[in-house]
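>>> build me a model from this:
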Amino acid sequence: MHVAKELSLPCQPRVLALLMRELLGDVPNMRRVNQLFGGDPVLAAQLMQCANSSVFQMAGQVRGIAPAIVLLGARQLKGLLKKAELGLTVRATAGIDMAQFARISHATAKLARNLAALTGLDGSAAYMAALLHALGQIILHQTQPERVAVLNQEASIWDPRRPRLEAKHWGYSANSTTAALLRSWNLPSDVVASIQSLEAPMATESFDPMAGLLHLAVWCSRAKHVGWSERTMADTFPVDVALALGVDVDVVLQQEAIDWHQSMY
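The predicted structure is shown next:
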């Protein structure tokens, strides 16, 4: 599986501008900084890459956005944002609406954090993993545009059935590409493994609760986004995963509905 060494991962200019303004203030509101990083999967990914680099001697140990922000501090965060600012001149990724990409990733992350509270799992790690899980789509759209364009005619990247189609046509899914990228960036190995197996958490030799949680969060957010009816969602809901996690199917389906058109800012 190919992961380009130099990637053009486009962040949202508005989020970048808000972060720069916040960090240039005399007393930055770090809670606001946390919220802004948590709303952009590309900036969050770059933050996690930096925090888990050898520079801070914390490779493979930083599991959430908040501790990463504390570890870097204001000066390092400004440097990260200036580097991201240089990437704004990169052309948009064909086939992906990046504003929509960020909204759906953010909504999935919030749902994952809610499910973590129900299951006693690490909410910070669940949020971070769900926020970043779809980065592989950007990579594939940039490195294999013709192959991806063919599959896009069959199902959108947010269709809950999309990963199975990717595995059928390519032998792997975009989630595997995400996992390969995050592994190369030294993110926690257990979180990377959960992303790797999130599409088929029941197929692993030993059930990984975090992979199961991510599976439910991703499946539900995508089904809601593409407009599946309540009946369709109930009929196709991954009951076996919910049972393995020990959560009630109705509780999962009744999680607060997402307004996909509402700005997170």
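>>> hey, let's count contacts and neighbours off CA atoms from now on
OK.
>>> which stretch of helix or strand covers Leu81?
For Leu81, the element it lies in under DSSP states H and E is helix 65-86.
>>> that helix: what's the following helix or strand?
Next along from helix 65-86, by DSSP H and E: helix 98-119.
>>> ok so, going back, can you point out the buried residues in the helix holding Leu81?
65-66, 68-69, 71-72, 74, 77-78, 80-81, 84-85 (16 or more other CA atoms under 10 Å).
>>> distance from it to the middle of the chain?
19 Å (CA atoms, centre = their mean, to the nearest Å).
>>> go on, stretch 189-206?
The mean C-alpha position of stretch 189-206 is separated from the chain mean by 15 Å, CA atoms, centre = their mean.
>>> next one: stretch 205-225
Put simply, stretch 205-225 sits 12 Å off its chain's centre (CA atoms, centre = their mean).
>>> Ala102 reaches Ala44, doesn't it?
No. Ala102 is not in contact with Ala44 according to CA atoms under 8 Å; the separation is 10.8 Å.
>>> one more, so I can put them side by side:
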Amino acid sequence: MTLQALFDGFQALPPIPRVVQEVLARSGDDAAPDDQLAQLIAADQAISARLLQVANSARYQMPQQIRAIGQAMQLLGQVNVRTLVVSLGLISGFGQLPPTLLRPLWRFNLHTAALARQGAPAAGVDAELAYTLGLLQGMGQMVLQLQRPDGLLAPQLPALQRQALGYSDTDVSAELARRWQFPALFTQVLQAMGAPLGADLPRQVASLAALTRVSAWQAWAATQEPLTPDMLATWPLDAAQYLGLPAITTPLAITPLDILCPALHELLG
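As a prediction, this is how the structure comes out:
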């Protein structure tokens, strides 16, 4: 099956709310006013309702009910709100997946994103862009779960995926980003994740691609116990060397979702 045939298998492309496209278009723009973002979110009733649900949850113990998106943004913070908007938008696009599959996939995305943000300063890239790409890189796995639930999903298997399918999950992520009309940078980075990091790539694209690949491997490795020699052999060496990492680095344990993103934990459980 070709990549084109994979997407042709959808009766309709999974929908993506317009507010997600708008938020992604503003990624890396720290100067974007809060009220502008609040207006964008307020235009989407479903996402607005979920954000207010989080802001009024027992976790935050507010004395009065929060009724406005602007108030919710002050409570949760702009970065958390952006994360929630993108997460909720992508999750809604894959509503056909059962929660037993969706939750672990999205936890993996969140952990990848957190690791990418942590490594962004050393990689010389914008931390918010790195975090957002960590969320987006797992879209291909969700598409494959919908169309080809055959287990070829682990981030250490791109070569096996290409041998069996003719494409990898990051190729699928890049194509979905293109079809959803996400900013070109996201498509370029996702495409670069699945190919050797050549000198012809712009530095920003290559650095973000390398960082996202390493972060995805680390997020996956943190869930494997024990890590066998065969698993360790899948360490993305070219990406690590590009970032100046001399050896395999793995997090000690996967961060619980309620610490990683408390607001999203309220919705995913």
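>>> returning to that earlier point: which one of the buried residues of helix 65-86 of structure 1 is nearest to Gly227 of structure 1?
In terms of CA to CA, no member of the buried residues of helix 65-86 of structure 1 lies closer to Gly227 of structure 1 than Ile65, at 30.2 Å.
>>> any idea how far Arg31 of structure 1 is from that closest one?
Remark: distance between Ile65 of structure 1 and Arg31 of structure 1 (CA to CA, to the nearest Å) = 11 Å.
>>> need the contact list for the equivalent of Thr119 of structure 1 over in structure 2.
Matched to structure 2 by TM-score structural alignment, Thr119 of structure 1 sits across from Ala123. Going by CA atoms under 8 Å, 6 or more residues apart in numbering, Ala123 of structure 2 touches 207-208, 211, 243.
>>> make it 7 Å
207, 243 (CA atoms under 7 Å, 6 or more residues apart in numbering).
>>> and for Leu216 of structure 1?
With contacts taken as CA under 7 Å, 6+ apart, Leu216 of structure 1 has no neighbouring residues.
>>> at which residues are the helices of the stretch 151-269 of structure 2 located?
Counting by DSSP state H, counting those that start in this stretch, the stretch 151-269 of structure 2 has helices at residues 158-165, 169-179, 184-193, 203-221, 229-232, 237-242, 257-260, 262-268.
>>> mind putting those helices in TSV, distance to Pro149 of structure 2 included?
Shown next, in TSV, are the helices of the stretch 151-269 of structure 2 (distance: least, CA to CA, whole Å):
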stretch	distance to Pro149 of structure 2
helix 158-165	12
helix 169-179	12
helix 184-193	21
helix 203-221	18
helix 229-232	22
helix 237-242	28
helix 257-260	25
helix 262-268	22
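>>> which among the ones you listed is found nearest to Leu6 of structure 2?
In this view, those are compared for proximity to Leu6 of structure 2 by CA to CA, and helix 169-179 is the closest at 8.8 Å.
>>> buried residues, the closest one. List them.
169-177.
>>> that helix maps to which residues in structure 1?
Helix 169-179 of structure 2 covers residues 174-184 of structure 1 once aligned (TM-score structural alignment).
>>> report the distance from the matching stretch to the chain centre.
How far stretch 174-184 of structure 1 lies from its chain's middle: 11 Å, per CA atoms, centre = their mean.
>>> stretch 101-120 of structure 1 now?
Put simply, stretch 101-120 of structure 1 sits 9 Å off its chain's centre (CA atoms, centre = their mean).
>>> and that stretch, which residues are buried?
By 16+ other CA under 10 Å, the buried positions in stretch 101-120 of structure 1 come out as 101-116, 118-119.
>>> same question, stretch 143-157 of structure 1
Per 16+ other CA under 10 Å, stretch 143-157 of structure 1 contains these buried residues: 148, 157.
>>> gap between the two ends of it?
First residue to last in stretch 143-157 of structure 1 (CA to CA) measures 16 Å.
>>> now stretch 181-188 of structure 1
The first-to-last residue distance of stretch 181-188 of structure 1 comes to 12 Å (CA to CA).
>>> I figured Gly136 of structure 1 hits Tyr172, correct?
No. In this structure, Gly136 of structure 1 is not within contact of Tyr172 by CA atoms under 7 Å, at 11.1 Å.
>>> and these two? Which one has more around it.
Counted by other CA atoms under 10 Å, Gly136 of structure 1 and Tyr172 do not tie: Gly136 has more neighbours, with 21 against 15.
>>> what does that one correspond to in structure 2?
Gly136 of structure 1 maps onto Gly140 in structure 2, with residues paired by TM-score structural alignment.
>>> just list the residues touching the closest residue to Ala177 of structure 2 other than its chain neighbours, thanks.
Distances taken as CA to CA, 6 or more residues apart in numbering put Thr187 closest to Ala177 of structure 2, at 5.7 Å, once the chain neighbours are dropped. Applying CA under 7 Å, 6+ apart to Thr187 of structure 2 gives the contacts 174, 177-178.
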